[in-house]
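S.K.: No letters, just coordinates:
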């Protein structure tokens, strides 16, 4: 049992479905439970909330909520739960919905709240909605109120079960920045259930891949997205999500200058504070390889890399996994033709130059420091 992490393990049968899954998550940041519909993601969340009782164990920050001798009922677990559909009290205003969770959490408590009413209103941009009825809110606004109510219940753990799946594309884009602000400003562990890889790339620090009731792999998001043994690397549209740091802003060209493991990356973006951590998304299809450093090119970002693995995919294509710089700390991938692979005689262990044709900020803050999780074990793919 470790004080700095969440340890979850549940097993049992529900009708014809068998769950036998265990994973870990840090006590800060977003851990995504990812997998196809029906694989057991929501069941895991319900077990953590105590809404579904299966054999197993749950320890949150060193405090045991369930084991062979202990089972805390749902009302004694300090959990905020955000469902797919925002179930608000129709007879209460936005303010009334928010204060309901806050008043219940603070009843009989003398200590100051971990997160206050005004902070939540500011964090989620609810000030202009505060006196409205839920009937006069958009889908995205209703979900923000639902999230605010969950936060004001003073949870130690926030569970979100596909909170964007019931929204249309426009509403999702409206609410995503608020989820990112939540990630940046609150030292709160968040478990996010999703089957949308774009959503996971944008929000998650860690990833738990669930298949048929089992955990197939778990780890830091970039490690799993670029693992040649996992399905992400072979999927068209795959991308690496890397952590970088702001160095400066070149206002004349509208370019943000980043440090990526000791190498410079330029991204078209507005100014940000030097030293700020950012999340960088690089699609495998936007990376080409060269044996010599190119010159006189329109491509701004050329990175030193080493080939870690090569896998043939699709018709006439290959995915090359690359370690950045001498330390090979972070990884990205290049999706190239097999003809190019053969023409350059590319092989594992070779040093190459990765030309990044397109790089973009994923809009959210940088990935949580890996030191937050003591035991970073990852299961191999099955």
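M.R.: On my side now, so go ahead. A quick note: this is a predicted structure, and the numbers were derived from the prediction, not measured.
S.K.: Could you use CA atoms for every contact and neighbour count after this?
M.R.: Noted.
S.K.: tell me the helices in the stretch 51-200 of the chain, going along the chain?
M.R.: Under the criterion DSSP state H, counting those that start in this stretch, helices of the stretch 51-200 of the chain are mapped to 94-106, 117-123, 139-152, 169-185, 197-203.
S.K.: now the first one against helix 139-152, angle please.
M.R.: Put simply, helix 94-106 runs at 20 degrees to helix 139-152, going by axes from the mean of the first three to the mean of the last three Cα atoms, to 10 degrees.
S.K.: Just the buried residues of helix 94-106, please?
M.R.: For helix 94-106, a neighbour-count test (16 or more other Cα atoms under 10 Å) marks 94-102, 105 as buried.
S.K.: ok, and what's touching it?
M.R.: 88-89, 113, 117, 129-134, 145, 148-150, 152-154 (Cα atoms under 8 Å, 6 or more residues apart in numbering).
S.K.: second one coming, line it up with the first:
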């Protein structure tokens, strides 16, 4: 399953000119407010008519301005989850869920309904009305309602933006399961890099209405060149690591590209593959393997790219195994270490610097 998008649309303040492919999995549209993310999603949904567009989903053309083809929204077989859940307050959770299938003109499918209720953890909520639900619970119901309409593509426009941190932490594991246990491609809008790092399989970075970069999440987030768009404090790489064991002292041992990682205990069984986001500001570099440090994580690698900004800092990309790590250091440090492309180096990461919300389920 794949989505192909080519859009040109003029606004008073800027012109959206975006083209990208969204393969199976979660494709995250990332960028600052006003970069064009929601406009792209609304064009895919058929809620706006772009000046020029060619949008196809699998083998079906949704929009082609060259031939004046434009499918109305209700014929596009899409599910849309907004920032607000938009549930019917007078209906129970179960009635809200079934509304999606009814609106799509589909017969009831008890097996599929039961599967989605289990997937989203909605069983204890079915008899409640929306007024008795938390923000995270409402969003899970909205997702279930969209999925029960049997969509070929799920659109999610910043579904966690209105939630506090506790509710976000509650719903993120359900979104990871949705990514891993369904075959429905998801176009996911966000300006929160922590969400993108945990959920996305593909990232499309938008800036001023244009696609800055697009590709697999590990490649995009480890690219120093997009740090100004992401923000230096948010810059960091995503590693895939497999849980090896849990130690009695509260640390979990993981096997990652380049070596072992020790993190504060993670809630995953040995053998499970996890995503670990390591912020560039939490990485220290050394030209020789250090000795006598409290830091437990020391990964060998080779400098593959150095990106200098306007200020005193630089971002160094380190190839370790088949993955990349980013380190944010000063230009003075880079010069003192005589760093250049191809030089061997060691990345040093404190175990406690990797927060729990930067560890997620691997796709």
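M.R.: Sure, I can see it. Owing to the predicted nature of the structure, the values given are computational and were not obtained by experimental measurement.
S.K.: Can you tell me which of the helices of the stretch 51-200 of structure 1 is packed in deepest?
M.R.: helix 139-152 (a mean of 24; mean count of other Cα atoms under 10 Å).
S.K.: after superposition, how close is it to structure 2?
M.R.: Taking mean Cα distance after the TM-score superposition for structure 1, the mean distance separating helix 139-152 of structure 1 from the aligned residues in structure 2 is 1.2 Å.
S.K.: what's that helix aligned against in structure 2?
M.R.: On structure 2, the counterpart of helix 139-152 of structure 1 by TM-score structural alignment is residues 135-148.
S.K.: what does residue 290 of structure 1 align to in structure 2?
M.R.: In the superposition onto structure 2, residue 290 of structure 1 corresponds to residue 286 when matched by TM-score structural alignment.
S.K.: tell me the contacts of the closest residue in space to its match that isn't next to it in sequence?
M.R.: Closest residue in space to residue 286 of structure 2, ignoring its immediate chain neighbours: residue 346 at 5.1 Å, by Cα to Cα, 6 or more residues apart in numbering. Going by Cα under 8 Å, 6+ apart, residue 346 of structure 2 touches 285-289, 298-302.
S.K.: Can you say which of those are buried?
M.R.: Buried, going by 16+ other Cα under 10 Å: 285-287, 298-302, out of the contacts of residue 346 of structure 2.
S.K.: Now tabulate these in JSON lines and tack on distance to residue 267 of structure 2 and secondary structure.
M.R.: As requested, those are exported to JSON lines (distance: Cα to Cα, whole Å; DSSP: H, G, I helix; E, B strand; the rest coil):
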{"residue": "285", "distance to residue 267 of structure 2": "29", "secondary structure": "strand"}
{"residue": "286", "distance to residue 267 of structure 2": "31", "secondary structure": "strand"}
{"residue": "287", "distance to residue 267 of structure 2": "34", "secondary structure": "coil"}
{"residue": "298", "distance to residue 267 of structure 2": "23", "secondary structure": "strand"}
{"residue": "299", "distance to residue 267 of structure 2": "23", "secondary structure": "strand"}
{"residue": "300", "distance to residue 267 of structure 2": "27", "secondary structure": "strand"}
{"residue": "301", "distance to residue 267 of structure 2": "28", "secondary structure": "strand"}
{"residue": "302", "distance to residue 267 of structure 2": "32", "secondary structure": "strand"}
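S.K.: As CSV, those residues with distance to residue 74 of structure 2 would be great.
M.R.: Shown next, in CSV, are those (distance: Cα to Cα, whole Å):
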residue, distance to residue 74 of structure 2
285, 54
286, 57
287, 59
298, 54
299, 52
300, 53
301, 52
302, 52
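S.K.: which of these sit farthest apart?
M.R.: 298 and 302 (13.2 Å; Cα to Cα).
S.K.: how far away is the corresponding residue of structure 2 for residue 321 of structure 1 from residue 4 of structure 2?
M.R.: Matched across to structure 2, residue 321 of structure 1 falls on residue 317, judged by TM-score structural alignment. For residue 317 of structure 2, the distance to residue 4 of structure 2 equals 31 Å [Cα to Cα, to the nearest Å].
S.K.: Neighbour count: those two, which is higher?
M.R.: Between residue 317 of structure 2 and residue 4, residue 317 has the larger neighbour count (other Cα atoms under 10 Å), namely 25 against 17.
S.K.: give the contact list for that one.
M.R.: Counted by Cα under 8 Å, 6+ apart, residue 317 of structure 2 has contacts 222-224, 303-306, 324-327.
S.K.: before we move on, what about residue 289 of structure 2?
M.R.: 298, 300, 346.
S.K.: same deal with residue 245 of structure 2?
M.R.: Going by Cα under 8 Å, 6+ apart, residue 245 of structure 2 touches 252-254, 269-270.
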